[in-house]
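Asker: pasting the structure only:
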């Protein structure tokens, strides 16, 4: 990674920080784990992890005064590359429908809805599964990644923001993108070479 390029890994009490930090460092990132909006405002790349419920995660993020606004500015005015992981991706949506309806960051048109269990598929969706890219110009490549989730993003109108799908009793969104903001439902930090390769591409991304 180029000298002077700093990755802000946001600590808002809802992320698998240690594993994500280790994975980013393994591919050469200069990582700062932070809840300081000044650090986010000067970073060259931003990563938002997330583990737990949609409400707990959005509450934790918005509890940091100015953080949501700083993210909006950095990603959509300054075009800084952003990566949301698992619930960090889900927060990019307009709403999360987990035990109620809760507003997300509103970056991507759509909502986060519960997966449906059946005799063929279990919820949560847990373990390795295929990732199939959708459209062109994405960082996502075909392969196998590690998933662990009970809710998934659904596009509100058009699928233009969808960059990859997986299969769990039918197509499930595995990645979304809006401008310089990329979100992945799977866990790159748990996806071995496939995940590390994605993080490497993210570090070099010039959207």
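Answerer: Perfect, thanks for sending it. Note that the coordinates shown come from a computational prediction; the quantities given were computed from them, not determined experimentally.

Asker: drop to CA atoms for contacts and neighbour counts, all remaining ones
Answerer: Noted.

Asker: now the helices: where do they sit in this structure?
Answerer: All helices of the chain, identified by DSSP state H, fall at 17-26, 37-42, 54-62, 67-72, 87-90, 192-204.

Asker: helices and strands around the first one, which ones?
Answerer: Think helix 17-26. strand 30-34, helix 192-204 (3 or more C-alpha pairs under 8 Å, 6 or more residues apart in numbering; DSSP states H and E).

Asker: the structure to be compared is supplied as follows:
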């Protein structure tokens, strides 16, 4: 069972590697197309800005590669947003794996902080990705943009407004929160993904 983490200019890679080690899984960090294509599982992490991340992927043809993968793929945070159709962040067309669009949090209330940083609950959990994860489990979020709820939503959360905490279509999964920083719930989700 070999797992690959896609290496690009917006990765939160070290913490993902540590989290996988904690559940007894090893992963290779690479941008090599052949190694990514041959992996059993692919993790597409992300912390950063959408347009520069998409440009980097396009320059290395990683955008085409990711869309063509047939094994289970897990996008994390910005990784999930880049798998959507479009991001408002610098008006960025994304990979279009999920139909959902990504928009910025907006609030007239000056006491509400953007980005959302911290623990929030996830609910309406669907698919084997969340097997053994209780409804209203707390996960760790850090983001200013979020994906709308839509046909591919498999978990929801609410900050300023309801939105997709996770998406799924075919072999592609995405989570807005950071499972690698989400304690027991996050470890269960990562284990579930590795065991899909």
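Answerer: Everything's here; your move. Please read these numbers as outputs of a predicted model, since none were measured by experiment.

Asker: residue 54 of structure 1 touches residue 96, doesn't it?
Answerer: Yes - in this structure, residue 54 of structure 1 is within contact of residue 96 by C-alpha atoms under 8 Å, at 6.1 Å.

Asker: just to check, residue 93 of structure 2 is in contact with residue 87?
Answerer: Yes - the criterion here is C-alpha under 8 Å, and residue 93 of structure 2 meets it with residue 87 at 6.4 Å.

Asker: tell me how far the ends of stretch 69-82 of structure 2 are from each other?
Answerer: 15 Å (C-alpha to C-alpha, to the nearest Å).

Asker: residue 116 of structure 1 corresponds to which position in structure 2?
Answerer: By TM-score structural alignment, residue 116 of structure 1 lines up with residue 106 in structure 2.

Asker: what residues are up against that match?
Answerer: residue 160 (C-alpha atoms under 8 Å, 6 or more residues apart in numbering).

Asker: one more time with 7 Å, if that's ok
Answerer: By C-alpha atoms under 7 Å, 6 or more residues apart in numbering, the contact set of residue 106 of structure 2 is empty.

Asker: show me the strands in structure 1, by range?
Answerer: Under the criterion DSSP state E, structure 1 contains strands at 6-10, 30-34, 45-48, 82-85, 93-96, 102-103, 108-114, 125-133, 143-149, 151-155, 162-167, 171-178, 181-184.

Asker: please tabulate those in a markdown table, including the columns distance to residue 24 of structure 1.
Answerer: Output for the strands of structure 1, formatted as a markdown table (distance: least, C-alpha to C-alpha, whole Å):
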| stretch | distance to residue 24 of structure 1 |
| --- | --- |
| strand 6-10 | 9 |
| strand 30-34 | 7 |
| strand 45-48 | 10 |
| strand 82-85 | 12 |
| strand 93-96 | 24 |
| strand 102-103 | 29 |
| strand 108-114 | 25 |
| strand 125-133 | 20 |
| strand 143-149 | 16 |
| strand 151-155 | 25 |
| strand 162-167 | 22 |
| strand 171-178 | 19 |
| strand 181-184 | 15 |
